[in-house]
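In: Predicted model, plus sequence, below.
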Amino acid sequence: IDSCYKAGIKDFIVTGHSQGGGIAFLLTAYLYHLQAGNKIPGDIRFKTYCSAGPKPGNLYFAYDYENITRGGWAYNVVNSADWVPDVPFTVQTVDDFTAVNPFRHANAVIKKQRFPKNLILRHVYNQLSRPSKKAQRRYQKYLGKMMSRSVKKQLPGFVIPAYYQSNYYVRAGNTVVLYAGEDYFKLYNNDPGNPNIWEHHLPKPYLFLAEKLP
């Protein structure tokens, strides 16, 4: 960026497909926050085109990302038949809501109810809230802690990060949907038994659908 800026280039495109799309989300957010901190020039403009990008973060990341890229400066192009934009696995718990919400003081409200209403409400509330919290802990255990230990074996210098207690991933930015219709499925196999899990994810099917955009 420094050398391009010195050469008079102030407009940059950030792009990536699949995992590269996920990285493009994160890089864009990072660059904008560097800019907000006056670490890169304020007159530089970034425009981001992700394709087949996975869900990059939680709701708070999405709000921040959509705020800093407002005005049409960030897009994620997805094939409606592609499974990759559906990952990572997502679990929303009562702890994932914004600060002011009806669930934050649920335990205190239930405790104030008369017997046996308080017991019934407590049972119902636990039945609704505990499964998602348990699932979140399991995802963190297997996809976070255990996976990190495997990475560390290959990269001894890798430092396992502290985990944010959430597995609530959402889409971010402006989504351009490449809608797969009948003509598409005549060319690309959508049978659940199809062993080619990348059937709808590679650039060729994306290009086929993109060429049909108005």
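Out: Alright, I've got the coordinates. Numbering: from 1, shown residues only.

In: CA only for contacts and neighbour counts going forward, please
Out: OK.

In: Please work out how many residues are found near Cys4.
Out: Neighbour count of Cys4, defined by other C-alpha atoms under 10 Å: 11.

In: Spatially nearest residue to it, not counting backbone neighbours?
Out: Distance criterion C-alpha to C-alpha, 6 or more residues apart in numbering; nearest residue to Cys4, sequence neighbours excluded, is Lys10 at 7.5 Å.

In: doesn't Pro41 make contact with that neighbour?
Out: No - when contacts are counted by C-alpha atoms under 8 Å, Lys10 is not listed as touching Pro41 (9.0 Å).

In: mind checking how far the residue most central in space within the chain is from Tyr169?
Out: With distances taken as C-alpha atoms, centre = their mean, Lys55 lies nearest the centre of the chain, 2.1 Å away. Distance of Lys55 to Tyr169, computed by C-alpha to C-alpha, to the nearest Å: 6 Å.

In: hey, what's in contact with both of these two?
Out: Pro88 (C-alpha atoms under 8 Å, 6 or more residues apart in numbering).

In: Return the distance of Pro156 relative to Tyr163.
Out: Counting by C-alpha to C-alpha - Pro156 and Tyr163 are separated by 19 Å.

In: and what of Gln35?
Out: Taking C-alpha to C-alpha, one finds Gln35 at 26 Å from Tyr163.

In: more neighbours, these two?
Out: Remark: of Gln35 and Tyr163, Gln35 carries more neighbours, 16 against 9, as counted by other C-alpha under 10 Å.

In: ok, and here's another one to check against it:
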Amino acid sequence: MNSFKQYLVAAVAALILVGTVSIDVIAQSYRFKPGFDSKECDESYLLNAAFLDTTAKNSFPGFLEGYTFMYRSAAIGLDNVYDLWLRQDSTVIITLRGTTANAKSIMADFYCAMFPAQGKITLEQNKPPFAYKLATDTKAAVHAGFLISFAFIAQDFQPRLEELYRKGYRKFLVCGHSQGGALCYYVSAWLMQLRKDKVYPGISVKTYASAAPKMGNVYFVYDYDNAMHGEWSYSIVNTADPVPEMPLTTQQLEIDMNTPNPLVNLAKRFDDLPFFKRIVLKHAYNSMRKKARKSSEAYQKYLGGYAGKIIKGMQAGMVLPEPVKTTYFLRPGVPITLSENEAYRDHFKSAPNYFHHGFDAYRYLLRQYYEGLPDMKKQ
């Protein structure tokens, strides 16, 4: 009998030891750190795919090994939804849904005015304004439609962030695809500014923004990339995908370039040239400068002013900042360029239109350039 008890105790101890080792192995495979991690990136696509499941109150049990579902927001603002997941290493994953078929969501994409990267927005009637800060540079500006979407998300997320911080969570991984990819930059920039202003000291923020359209001006990009130190935020692009090439963009000399600038005063240097050369070069210079300005003004009129009226009509009581007169859109983050190749073209030869923008296209190309990822068919 004693020998049986000893055997039983030894067996239980062995099971506990194996379980502990298994947990340790899983925890070690997820380690929050700077640098691009293809496995981490690939799993962000799987987590974003959870948005395709709109089952009410789905808790996603066993959805992805090493991850536990925490929360899904209601559809808020411009049909925006975000999920919270907890990874085995105590990293909080924030996933942001991309564009939907809802008219509000589509208008968020097309509202291409630029607003200052710090300020206030009144989102709803009889509600206090939401104060936001996405950059320290006062020249930084961001895409208007995405800013509105972000403000709704941040306003909903802030009390949950407060609770997570109070419970000791300090590591945040922000992930999104398409419009969700653009929103990643807003959320991660906001978190970084909250850390800088000592609202949430000690937090670390990492970002995988996939298939994101351009969303900020050059000064926002400078500010954001400086804050991320070139190793905490990644822009993943399929070179065959048209969405990262949007929106249309025009650079103006007087607004979108640092001063003093030799190009701005270039016309004065023509004064020393012979008469005919001076006339020809001044005409060409002024023509290019005016056409860039007119192009930008047209974008601001139609994709700014007109689109803004539609958005305001959809959201009663909304009060927005004064727009910045620029349409020079760029995208921050360290580029992870996934170039289409022969294998990719052959694999997707019978795919539908716009397949280049989908999760599967990005995950397939990720496997073309990074080793050690599991077979997509097995997931």
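Out: Structure's in. What do you need? Since we're looking at a predicted model, the values are computed, not measured.

In: And for the residue nearest to Cys4 of the first structure, the neighbour number?
Out: By the criterion of other C-alpha under 10 Å, Lys10 of the first structure has 16 neighbours.

In: quick one, what contacts the counterpart of it in the second structure?
Out: Alignment note: Lys10 of the first structure maps to Arg170 in the second structure; criterion TM-score structural alignment. Contact partners of Arg170 of the second structure, counting by C-alpha under 8 Å, 6+ apart, are Thr91, Gly202, Ile203, Ser204.

In: Which of those are retained in the first structure?
Out: Checked against the first structure using both residues aligned by TM-score structural alignment, their matches' C-alpha atoms under 8 Å, the contacts of Arg170 of the second structure keep these contacts: Gly202, Ile203, Ser204.

In: Could you point out which of the residues you listed is nearest to Tyr299 of the second structure?
Out: Nearest to Tyr299 of the second structure out of these is Ser204 (C-alpha to C-alpha; 36.9 Å).

In: That closest one maps to what in the first structure?
Out: Under the alignment (TM-score structural alignment), Ser204 of the second structure pairs with Arg45 in the first structure.

In: Kindly tell me how buried its match is, as a neighbour count.
Out: When neighbours are counted by other C-alpha under 10 Å, Arg45 of the first structure comes out with 14.

In: Arg293 of the second structure maps to what in the first structure?
Out: Aligned partner of Arg293 of the second structure by TM-score structural alignment: Lys133.

In: What of Pro244 of the second structure?
Out: That one, Pro244 of the second structure, aligns with Pro85 by TM-score structural alignment.

In: where along the first structure do the helices fall?
Out: Listed in chain order, the helices of the first structure (DSSP state H) span 2-6, 19-36, 59-68, 106-111, 117-139, 147-154, 182-185, 203-210.

In: Most tightly packed of the ones you listed?
Out: For those, the largest average neighbour count (mean count of other C-alpha atoms under 10 Å) is found in helix 19-36, namely a mean of 18.

In: Mean deviation, it versus the second structure?
Out: After superposition onto the second structure, helix 19-36 of the first structure sits on average 1.1 Å from its aligned residues (mean C-alpha distance after the TM-score superposition for the first structure).

In: Quick one: residues in contact with that helix.
Out: 14-16, 40-42, 46, 48-56, 65, 68, 76.

In: Stretch 169-179 of the first structure too?
Out: Defining contact as C-alpha under 8 Å, 6+ apart, one finds that stretch 169-179 of the first structure is touched by 54-59, 61-63, 65-66, 69, 72, 74-81, 88-91, 206, 209-210, 213.

In: And for the nearest residue to the match of Pro244 of the second structure once chain neighbours are set aside, the neighbour number?
Out: Distances taken as C-alpha to C-alpha, 6+ apart place Pro54 nearest to Pro85 of the first structure, at 4.2 Å, with adjacent residues excluded. Other residues near Pro54 of the first structure come to 27 when the count uses other C-alpha under 10 Å.

In: What is the aligned counterpart of Pro54 of the first structure in the second structure?
Out: By TM-score structural alignment, Pro54 of the first structure lines up with Pro213.

In: so Phe115 of the second structure is in which element?
Out: strand 114-116 (DSSP states H and E).

In: equivalent range in the first structure for that strand?
Out: Counting by TM-score structural alignment, strand 114-116 of the second structure has no counterpart in the first structure.

In: now for that strand, which elements pack on it?
Out: Counting contacts by 3 or more C-alpha pairs under 8 Å, 6 or more residues apart in numbering; DSSP states H and E, strand 114-116 of the second structure is packed against strand 141-143, helix 144-166.

In: let's see it at 7 Å
Out: strand 141-143 (3 or more C-alpha pairs under 7 Å, 6 or more residues apart in numbering; DSSP states H and E).

In: following the longest helix along the second structure, which helix or strand shows up next?
Out: When the second structure is parsed with DSSP H, its longest helix is helix 2-29. Remark: after helix 2-29 of the second structure, the chain's next helix or strand is helix 38-48, criterion DSSP H and E.

In: Against Lys6 of the first structure, how distant is Asn118 of the first structure?
Out: For Asn118 of the first structure, the distance to Lys6 of the first structure - C-alpha to C-alpha - is 67 Å.

In: and if you look at Phe12 of the first structure?
Out: 14 Å.

In: what's the first-to-last distance across stretch 258-269 of the second structure?
Out: First-to-last residue span, stretch 258-269 of the second structure, C-alpha to C-alpha: 19 Å.

In: Just give the nearest non-adjacent residue to Pro201 of the second structure, would you?
Out: Per C-alpha to C-alpha, 6+ apart, closest to Pro201 of the second structure is Arg195, 4.9 Å.

In: quick one: what's aligned to the one you found in the first structure?
Out: In the first structure, Arg195 of the second structure lands on Gln35 (TM-score structural alignment).

In: next one: Glu342 of the second structure
Out: Under TM-score structural alignment, Glu342 of the second structure pairs with Glu182 in the first structure.

In: how much space between that match and Asn190 of the first structure?
Out: 11 Å.

In: now do Ile110 of the first structure
Out: From Ile110 of the first structure to Asn190 of the first structure the distance is 48 Å (C-alpha to C-alpha).

In: Please name the residues that touch Lys55 of the first structure.
Out: Residues in contact with Lys55 of the first structure (C-alpha atoms under 7 Å, 6 or more residues apart in numbering) are Pro85, Asp86, Val87, Pro88, Tyr169, Val170, Arg171.

In: Go again with 6 Å.
Out: By C-alpha atoms under 6 Å, 6 or more residues apart in numbering, Lys55 of the first structure lies in contact with Tyr169, Val170, Arg171.
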